[in-house]
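Novice: Show me the folded form of this:
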Amino acid sequence: MESILEQYKVWLEIQGKSKNTIKTYNIIVKTFLNFIKKYLNLNDIDQFTINTYIDKNLIFRFLADEKINKKLDSNSLRLYIRGIASLLRFLDNENLAKQIKAPKVDKRLPKFITLEEFQRLINAAESYRNRLIIEFLFYTGVRVSELVKIKKDDIIFEEGLVKVLGKGGKERIVPIPKELLNRIKDYIEDLDSNIIFPLSSRQVERIIKRTAIKAGINKKVTPHVLRHSLATTLLSRGIDIRYIQELLGHSSLSITQIYTHVVPNQLKEIYKKVFDS
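Specialist: A predicted model of the protein is given here:
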């Protein structure tokens, strides 16, 4: 079984999947393969066994058990199904991969903080570095996984831009406000590391959570909430949604369009100008 998992991991890397996706899919697939071993009472499992015994009913039985035992919601089930489908494609079983349908996603509006709450957040930062992390996440809209990989030479100081390596190895260029750019320039002068914020994603998440509590913000604040907050702020100021899509590195405009649901007052004003004038 370990050899299959290792080959599968290499295949995912070749497909250009992110480290987080590879880690998540490997956990799901390993759990699934252990289920097959136990269900079929096998000592070990190989590619021939999987291709011989795996079918839609077995997959659904596994998903049903996981849903009950781990209380999975529809979003988690979708992730499980994507993981198993990718295993099937790795095994050249495209037909079966197409047969397992994911449940509809629980569509929730993105959470965000106001500019006033953002100001309270940076004022509550425990250190200069932590303040820069919060500002960088908000003003650039980068993902936390992108933030912790940004190097000194990724910042083009004379242009006020930063090169960001996003999902699937796709690079994009993001602007940085002048004041933040100057603070970063001062900060990295005495920095030994080539990585600007040499932390793990989890460490950054803890910094944001701790700072939000200290600031008295009664919301769950995460790096992704800061990303949502930038998009919502820009959209409310009338910035074209296509520019926001480019800024956030969204592969599809439909992903970015969810932010149009969190600024209803602004949209009402636009409608008044267009239709009621």
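
Novice: contacts and neighbour counts: CA atoms only from here.
Specialist: Will do.

Novice: Residues touching stretch 81-101, excluding its own?
Specialist: 8, 11, 24-26, 28-29, 32, 47, 51, 55-56, 102 (Cα atoms under 8 Å, 6 or more residues apart in numbering).

Novice: Any idea how far that stretch is from the middle of the chain?
Specialist: Mean-position distance between stretch 81-101 and its chain equals 23 Å (Cα atoms, centre = their mean, to the nearest Å).

Novice: rewinding a little: distance to residue 247 and neighbour count added to the contacts of stretch 81-101, as JSON lines?
Specialist: Formatted as JSON lines, the contacts of stretch 81-101 follow (distance: Cα to Cα, whole Å; neighbours: other Cα atoms under 10 Å):
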{"residue": "8", "distance to residue 247": "33", "neighbour count": "20"}
{"residue": "11", "distance to residue 247": "30", "neighbour count": "16"}
{"residue": "24", "distance to residue 247": "26", "neighbour count": "14"}
{"residue": "25", "distance to residue 247": "28", "neighbour count": "24"}
{"residue": "26", "distance to residue 247": "30", "neighbour count": "20"}
{"residue": "28", "distance to residue 247": "32", "neighbour count": "18"}
{"residue": "29", "distance to residue 247": "33", "neighbour count": "20"}
{"residue": "32", "distance to residue 247": "37", "neighbour count": "20"}
{"residue": "47", "distance to residue 247": "42", "neighbour count": "11"}
{"residue": "51", "distance to residue 247": "43", "neighbour count": "13"}
{"residue": "55", "distance to residue 247": "42", "neighbour count": "14"}
{"residue": "56", "distance to residue 247": "40", "neighbour count": "12"}
{"residue": "102", "distance to residue 247": "29", "neighbour count": "14"}
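
Novice: To check against the first, give me the structure of this:
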Amino acid sequence: MYSVGNVIKFDLDTSILIKENIKEMKDNMLDNTYYDTLTKRASLYEDKQGNYDYSLFSNVGVTYLYVHQKGKKRGVQTKKEYISIIIDFLIILPSVCKKNDIRELGRYDMENYQMYLEEQYPKKTTRSKKVTILKSFLDWCFEEGYLKKKISRGLIPVKIDKEEIPHRVIDPATVEAAVRYYNKNPKIKSLILLLATTGLRLNEVITPKMKHMSYDPIKSQYYLETITKNKKKRFALIKPYVLREIREYRKRIGLRTEINPDDDTPFYPNKFGKHYNRSYLSTMLSNHMLAAGLVTTDNKRITPHYIRHFFAQSAWHAGASIDDIAETLGHSSTKTPKENYLRTQLKKERDVSRFVDINV
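Specialist: So this is what the prediction gives:
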């Protein structure tokens, strides 16, 4: 029903955005095949200033063009997130703002929408992400002439107090205990070990194929070539004991275990030998970690991304520099490791109490 080729024909009213078809539409919108065709259509009535004419495009049509616009380094997961947030915004318009088209909205409507977000999403981090993406989308629509008013002014950036962000500290002993808990389950054991010893994101684990594994005879080490969130190439060091568990898992589901440059099977496959869906794997692993008692030091449930924090913290405590940690994790600066991964550790390290003593 929601062919991307017809995406500009969508009218955003409740009779078309039927609940059960929304997921299908979001999935279809990830296909960027039609970007050039739709852009060419917009260029047919280009004005003397080089502005395209988007007046015939629906809200969904311009969402598609915004998400896939050239010059933006957006991975599949980022695009999926953008599509989900913007489409959810478009769906809720009739009930929150009593309007069906973003071209009918005013600044006051966006202020009301932000109040709606505050009621629906207590967590500032969630609201911040939604507001940031929506402001960017609406600004683009205004710059391209699709919107005649800069309604994004009605959205106020959500300030997040760094102290409100969970510390995400995990005791190494609980990681080791979880690994032992799954000693007879190489699928989960290998995944926990892989994330904990490399700091890879789940998407960086499920995307590579077995042919992207290689052995470096000079270093006598195994490496997995993968692409980070920022489109950087990374050669992740795979420890022998981690590779052993991955090979055992592959063996149990009937896949080859030796390194072969022609092996197109996923490096970390599902039970059918195919690439995992990231969301499914994330939920599954979160549940398995909870079952094994793998939680934070303040007994909070963790997600696979917390293991990335564990990796950074473990590397830092072992003597790795923050520059090298940032480089390994694919960050362009040390800001993210300092503010997110190592915030608690650095606060303790910089506490000068150790210089002051009282002799009694």
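
Novice: and which of the contacts of stretch 81-101 of structure 1 is nearest residue 193 of structure 1?
Specialist: The closest of these to residue 193 of structure 1 turns out to be residue 24 (Cα to Cα; 28.8 Å).

Novice: which residue in structure 2 lines up with that closest one?
Specialist: Per TM-score structural alignment, the equivalent position to residue 24 of structure 1 in structure 2 is residue 81.

Novice: Could you say which helix or strand holds that match?
Specialist: Element membership for residue 81 of structure 2, per DSSP states H and E: helix 76-96.

Novice: And the following helix or strand past that helix, what's buried?
Specialist: Using DSSP H and E, the helix or strand that follows helix 76-96 of structure 2 in sequence is helix 107-120. For helix 107-120 of structure 2, the neighbour count (16 or more other Cα atoms under 10 Å) marks 109, 110, 111, 113, 114, 117 as buried.

Novice: who's in contact with helix 107-120 of structure 2?
Specialist: Applying Cα under 8 Å, 6+ apart, the contact partners of helix 107-120 of structure 2 are 96, 97, 127, 131, 150, 151, 152, 153, 154, 155, 156.

Novice: Using the aligned residues only, give the average distance of stretch 83-90 of structure 2 to structure 1.
Specialist: When structure 1 is overlaid, stretch 83-90 of structure 2 sits 2.8 Å from its aligned residues on average, using mean Cα distance after the TM-score superposition for structure 1.

Novice: what sits up against that stretch?
Specialist: Contacts of stretch 83-90 of structure 2 (Cα under 8 Å, 6+ apart): 12, 26, 29, 59-60, 63-64, 67, 100-102, 130, 133-134.

Novice: Pick out whichever of these sits closest to residue 172 of structure 2.
Specialist: Residue 172 of structure 2 has its nearest neighbour among these in residue 130, at 33.9 Å by Cα to Cα.

Novice: What's the match for that closest one in structure 1?
Specialist: Counting by TM-score structural alignment, residue 130 of structure 2 corresponds to residue 80 in structure 1.

Novice: tally of neighbours for its match?
Specialist: 22 (other Cα atoms under 10 Å).

Novice: which ones are touching it?
Specialist: With Cα under 8 Å, 6+ apart, residue 80 of structure 1 has these contacts: 25, 28, 63.

Novice: what's the closest of the residues you listed to residue 174 of structure 1?
Specialist: Using Cα to Cα, residue 25 is the member of these that sits closest to residue 174 of structure 1, with 29.8 Å.

Novice: and the residue lying closest to that closest one once chain neighbours are set aside, which of the three is it?
Specialist: Using Cα to Cα, 6 or more residues apart in numbering and skipping residues adjacent in sequence, the residue nearest residue 25 of structure 1 is residue 83, 4.9 Å away. Using DSSP: H, G, I helix; E, B strand; the rest coil, the structure places residue 83 of structure 1 in helix.

Novice: mind checking how far stretch 228-239 of structure 1 is from the chain centre?
Specialist: Per Cα atoms, centre = their mean, the centroid offset for stretch 228-239 of structure 1 relative to its chain is 19 Å.

Novice: Structure 2: strands as residue ranges?
Specialist: Ranges of strands within structure 2 are 213-216, 221-227, 233-238, based on DSSP state E.

Novice: Quick check: which of these is nearest to residue 266 of structure 2?
Specialist: Closest of these to residue 266 of structure 2 is strand 213-216, at 10.6 Å (criterion: Cα to Cα).

Novice: Show me what residue 277 of structure 2 lines up with in structure 1.
Specialist: Checking with TM-score structural alignment, residue 277 of structure 2 has residue 200 as its match.

Novice: Please give the number of neighbouring residues around that match.
Specialist: The number of residues near residue 200 of structure 1, taken as other Cα under 10 Å, comes to 13.

Novice: And the closest residue to it other than its chain neighbours, how far from residue 267 of structure 1?
Specialist: Distances taken as Cα to Cα, 6+ apart place residue 148 nearest to residue 200 of structure 1, at 6.6 Å, with adjacent residues excluded. Distance of residue 148 of structure 1 to residue 267 of structure 1, given as Cα to Cα, to the nearest Å: 35 Å.

Novice: All set now, cheers.
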